[in-house]
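In: Next comes the sequence, and after it the predicted model I'd like to discuss.
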Amino acid sequence: MPKIKYQLIPTDETTCIEKRPRKFLMKGAFFFMGLLIIAFYNLRSTGTESKNRTLSLVKMTEITEQLGSSQFEKGITSFTAKTSSIKEGKTTGPPEAFTESSFSQSPDELGTNTSNAIDSEPEVKYFVNSPNCRMPYPNPFAPDILKIYKKQPYKVCDKSRDLITVKFNETDSTYRLHQNENCTCCFRQILPPGVLDKADNKFKLHYCVKFPQDFLVPTNVTAMITYCRRPPYDKLSQKDAFGFVHPREDSIEYNKTSSGRRPSVLLWGIDSMSRMTLELTMPRMYEYLNAQHWFELQGYNKMGINTFPNLMAVLAGFNESYAKKQCRPDMAGGLDVCPLIWKDFKDKGYTTAFAEDWSLHSTFNWKKVGFLRPPTDVYGRPLILAAEKMIQKAHYSEIPFCLGRKPAAEYVYDLAVQFSRVNRNSTFFGLFWTNTFSHNDFSMPSAMDEKMRSWNQNRTIEGIGYRFCGGTTALYVHPSTCLDS
């Protein structure tokens, strides 16, 4: 693996452009044209000077009759003072016109400068306000936004009862398949296809294996599709997909009483989610983040269009052009040698994970080759590929929102919860990214607001050192109280 570690890379916009010197003849031509314009202006102003004087005197007489002599004298004094300051070079702006508006101000206002437009504007709020950087704070509840925003209800993919329930044993981190009715069930194991040029877009399925009540899932089975039939067993009653996270055999457990415990990192990402979109569409989740003392990284902003350049900045410290040059995502094997941050965690003994829904538009596969080998210890792509292919889908906003009997995003978040529980006594790094309820419609996250809040509130896992929640332009971080430092 190349030893390239998060070095500062210049942005694409800072490329120097060589300025060519102008030719001598071109400069001379512009200078000559300037002289002609000045001469013409002087001749024209000389012929009209006497006429303008007469008009100005008539105008001043009319103004004097309207305002009275005292106010007129104050106006003359103000105008004379301004003219003197212009001659002395005390102002860089053009002289004010001598018009009726010069005398229309109140006596207190005469002789004062008009305030700048910036000062007269309403107070502007900023996320970041420093001499070197300003990031405005847009109002997520602005009237023009509320006109097009429509709160969405939670979409139930299937109201039927689960024929299979997965039961997790906290003691030994094992899974059992419990059948809730009298039925016959079998499962097909989902496997990656091996090392191929397009391995990241394929999967394998084993033949269907019947299993008894409370079947213990083998540790080599990380994903499956189940088929259940009720009596008289002549037709399929229910089909589901499940993912499983098993403990690593070589994982290193930490000592809970040790003062030097290293933190684990768990990232939950929502694609196309900005700060204002989160606050508008997911108020319950936004309230939860603030109540739990999460820190909003207000200086965090997007690096480019689409998810790839924004996640590469987080995972490798690269901008888009350097990431494409260094990691070659359009070539087979390019991403496999890319110095992504989970490799550093892996070298330190961490267990790693990455999962993302919507296989077609996922970060490392949209117009890219993807990985030849699973990039992390736990990799959710084969499960999503198989579920999208083998289970009925329901689309909302042209996105496969439902995969079978539950939203596609819940497959990813279920893996995140399992990953945290299984590795609760060891250090881990996990990235779990979702697109299917936020990518195409900025109103759709409102459908998952209460679900996401209850997920975080009811399934909080102890032992997580740092937790992240964010999108391409919003990021929140929470330092867990279990840390010693």
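Out: Arrived safely, thanks for sending.
In: From here on, just use CA atoms for contacts and neighbour counts.
Out: Fine.
In: Do a quick rundown of the strands in the stretch 351-485 of the chain.
Out: Applying DSSP state E, counting those that start in this stretch to the stretch 351-485 of the chain gives strands spanning 351-356, 378-379, 393-396, 399-403, 406-407, 428-434, 466-470, 475-479.
In: and those strands as JSON lines, adding distance to S237 and mean neighbour count?
Out: Shown next, in JSON lines, are the strands of the stretch 351-485 of the chain (distance: least, CA to CA, whole Å; neighbours: other CA atoms under 10 Å):
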{"stretch": "strand 351-356", "distance to S237": "28", "mean neighbour count": "24"}
{"stretch": "strand 378-379", "distance to S237": "29", "mean neighbour count": "22"}
{"stretch": "strand 393-396", "distance to S237": "17", "mean neighbour count": "15"}
{"stretch": "strand 399-403", "distance to S237": "16", "mean neighbour count": "22"}
{"stretch": "strand 406-407", "distance to S237": "16", "mean neighbour count": "21"}
{"stretch": "strand 428-434", "distance to S237": "29", "mean neighbour count": "24"}
{"stretch": "strand 466-470", "distance to S237": "38", "mean neighbour count": "19"}
{"stretch": "strand 475-479", "distance to S237": "43", "mean neighbour count": "19"}
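In: Alongside the first one, take a look at this:
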Amino acid sequence: MANFFHYKILAAIIFFAWITTFQTNQFINNNSCRIPDPDPFEADLMKNFNRLSYKPCTLLQPLTYVEYNEYTESYVLYINESVIETYVKIDLEFAVQPDVSLDCCYMSVIRRNENKIEMEECEGFKSSVELPNKLDGFIVRCRLNGKLIYTNGHATVPERVQLRQRLSNWTAAAGGRARPSVLLIGIDTMSRQNLRRAMPDTHRYMEANNWFEMAGYNKVANHTFPNLLPFLTGLNLTSVLKTCNPYLFAGLDKCNFIWQLYSELGYVTAFGEDDVAINTFNYRKHGFWERPVDYYMRPYLMAAEHWLDKTERADYQQCLGYVHTSEHVYNYALEFTRRYRNDSYFGMFWTNTHSHNAILYQSSAMDKYMVEFLQRLVRQGTMEHSVVILLSDHGVRRGGSNQTRLSWLEDRQPMLFIWLPGYLRQQQPELVDALRKNRNRLTNPFDLYMTLKHLLALSGRSTREMYTSAADCAQCQSLLLPVSPTRRCADVAIADHWCTCGKI
């Protein structure tokens, strides 16, 4: 106890000495809160910062691919005939044989429970096969003359009759009124400072394209799970343990997650997260008994991690099959938003594998990839009707920046960027004004929860008055409304230990 008390006093002394040093460089500076804005490229940090380049997991093209057929409303699995010869030549055993026979089959992934999947019998096919719409993901295996030469996985977003009916019912009720879809893209352990440091191209891209940063976004707890609960449920960890304990069987199923509210109001929902072993709702927890959303990636990724080659290279880039592990999630996010681009959806996609380690420069390898990912969202029309939120849970909590004076602040300030589609900016300029004002104001995950409910009100399917405040933060509010410039941490459920405000 004495050591903990000593640590708190020492941390306070360091912080107040530091904040005095940065008196001329603060983005919040008033009688209630003062937060410094230090240089993310300080020499102490950059001397061990080794910027990485994106390297593909293999130069070999996959032997199979899938496409969605709009006419039949189903996916088709194809063999890429143009690369068969390449696979033949790789193995000298086949290169000298006059005749080779290629045999491929696919195994459907079946979810039995949160930690158990089963694989259906491998269904053989020749050049292509139309896939049943019950299929969310599958593993493909191919043999040449009986020898296994190819294993890969594909995740799909199949058409579902009940989902289409849900969308149709609410579309008719809305009378054609525009409704924003919501896409959350989470990168674990990414502070606002390290985004600038490790992913400068991504940061510059968002700045150049008028994304809104919440620079004063302050975490409310230590690690991932208790920092996601506030914006997904409006509850803190203490309340969740009482109402929907994740450490009890089927406990999480009792939580009122924000995606359930979206589903009840006619949206299609999806959730995906890489690195199955440390998934937010499963690490040392029971996870979900029932499938929590309409499209749930966990079963497919469990199969992929079991059947595909998994390698972590010396440059900290993790591959799963033919692509980086995180790319399975990003590709699924692209496909989900493409499939439902003309409908209402709520999708949340979270990645751990290129950022979770205590290595500040690990994510630099994915910088240019993330720019391309955001540009692909633009090209397929996602940004025209979706509110897109790029966020994190906290900064590096051990190693890396924690060996410098930046550590205390950086741990507590995860990134948060918000994109508003053009029609919302034009129809409701007050939303733009609020987001601009809120850039340099103290905010937290409970505010994001209220923002997600506010977006539902904008759909015309509900009103803000129908919803109460976040249960564990009565004074928290939507970021689409101006936040008080004189906010204090104590006002908005941020404990002193996590508060980045230096009182004047």
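Out: Good, I have the coordinates. Everything numeric in this text was worked out from a predicted model, so none of it was measured.
In: Any chance you could compute the TM-score here?
Out: Structural agreement between the overlaid chains, expressed as a TM-score with TM-score structural alignment, normalised by the length of the first structure, amounts to 0.70; 362 aligned residues with a CA RMSD of 2.4 Å.
In: re earlier: can you list the strands of the stretch 351-485 of the first structure in a markdown table and add distance to W342 of the first structure?
Out: A markdown table is the format used below for the strands of the stretch 351-485 of the first structure (distance: least, CA to CA, whole Å):
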| stretch | distance to W342 of the first structure |
| --- | --- |
| strand 351-356 | 6 |
| strand 378-379 | 12 |
| strand 393-396 | 32 |
| strand 399-403 | 28 |
| strand 406-407 | 27 |
| strand 428-434 | 7 |
| strand 466-470 | 15 |
| strand 475-479 | 18 |
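In: out of the ones you listed, nearest to K87 of the first structure?
Out: Go through the strands of the stretch 351-485 of the first structure one by one with CA to CA and the one that ends up closest to K87 of the first structure is strand 475-479, at 55.1 Å.
In: rewinding a little: of all the strands of the stretch 351-485 of the first structure, which one is nearest P138 of the first structure?
Out: Checking the strands of the stretch 351-485 of the first structure against P138 of the first structure by CA to CA gives strand 475-479 as the closest, at 16.3 Å.
In: Could you tell me the angle between that closest one and strand 466-470?
Out: For strand 475-479 of the first structure and strand 466-470, the angle between their directions (axes from the mean of the first three to the mean of the last three CA atoms, to 10 degrees) works out to 160 degrees.
In: can you tell me what part of the second structure strand 475-479 of the first structure aligns to?
Out: The alignment of strand 475-479 of the first structure onto the second structure (TM-score structural alignment) covers residues 416-420.
In: Map R275 of the first structure onto the second structure.
Out: Using TM-score structural alignment as the criterion, the counterpart of R275 of the first structure in the second structure is R192.
In: pretty sure that match is touching R412, no?
Out: No - the criterion here is CA atoms under 8 Å, and R192 of the second structure misses it with R412 at 9.7 Å.
In: mind listing the helices for the first structure?
Out: Per DSSP state H, the first structure has helices spanning 24-67, 69-87, 117-120, 143-146, 275-281, 283-291, 307-315, 320-327, 341-347, 381-390, 408-422, 449-458. These are given in chain order.
In: Can you lay out these as TSV showing mean neighbour count?
Out: Converted to TSV, those look like this (neighbours: other CA atoms under 10 Å):
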stretch	mean neighbour count
helix 24-67	11
helix 69-87	15
helix 117-120	8
helix 143-146	10
helix 275-281	21
helix 283-291	16
helix 307-315	20
helix 320-327	17
helix 341-347	16
helix 381-390	22
helix 408-422	21
helix 449-458	16
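In: Is it possible to get a markdown table of the ones you listed that adds distance to W358 of the first structure?
Out: Supplementary listing: the helices of the first structure in a markdown table, determined by distance: least, CA to CA, whole Å:
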| stretch | distance to W358 of the first structure |
| --- | --- |
| helix 24-67 | 59 |
| helix 69-87 | 67 |
| helix 117-120 | 46 |
| helix 143-146 | 28 |
| helix 275-281 | 21 |
| helix 283-291 | 23 |
| helix 307-315 | 13 |
| helix 320-327 | 22 |
| helix 341-347 | 22 |
| helix 381-390 | 7 |
| helix 408-422 | 8 |
| helix 449-458 | 18 |
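In: closest to D200 of the first structure out of these?
Out: With respect to D200 of the first structure, and counting by CA to CA, the nearest of the helices of the first structure is helix 381-390 at 7.6 Å.
In: whereabouts in the second structure does the closest one align?
Out: For helix 381-390 of the first structure, the matching stretch in the second structure spans residues 298-307, with TM-score structural alignment as the criterion.
In: Superposed on the first structure, what's the mean shift for that stretch?
Out: Overlaying the first structure shows stretch 298-307 of the second structure at a mean distance of 0.9 Å from the equivalent residues (mean CA distance after the TM-score superposition for the first structure).
In: W350 of the second structure against V329, yeah?
Out: Yes - applying CA under 8 Å as the test, W350 of the second structure and V329 come out as touching, 7.5 Å apart.
In: Need the overlap of contacts for the two.
Out: For the pair W350 of the second structure and V329, residues contacting each of them under the criterion CA atoms under 8 Å, 6 or more residues apart in numbering are G272, E273, D274.
In: Of these, which is the nearest to L424 of the second structure?
Out: Of all the shared contacts of W350 and V329 of the second structure, the one sitting nearest L424 of the second structure is G272; the distance, using CA to CA, is 27.1 Å.
In: Alignment lookup: the closest one to the first structure.
Out: Using TM-score structural alignment, G272 of the second structure pairs with A355 in the first structure.
In: got a list of what L280 of the first structure touches?
Out: Contact criterion CA under 8 Å, 6+ apart gives P140, F141 as the residues in contact with L280 of the first structure.
In: 6 Å instead, please
Out: When contacts are counted by CA atoms under 6 Å, 6 or more residues apart in numbering, L280 of the first structure touches P140.
In: For H361 of the first structure, which of the helices of the first structure is the nearest?
Out: Going by CA to CA, the one of the helices of the first structure nearest H361 of the first structure is helix 307-315, 9.6 Å.
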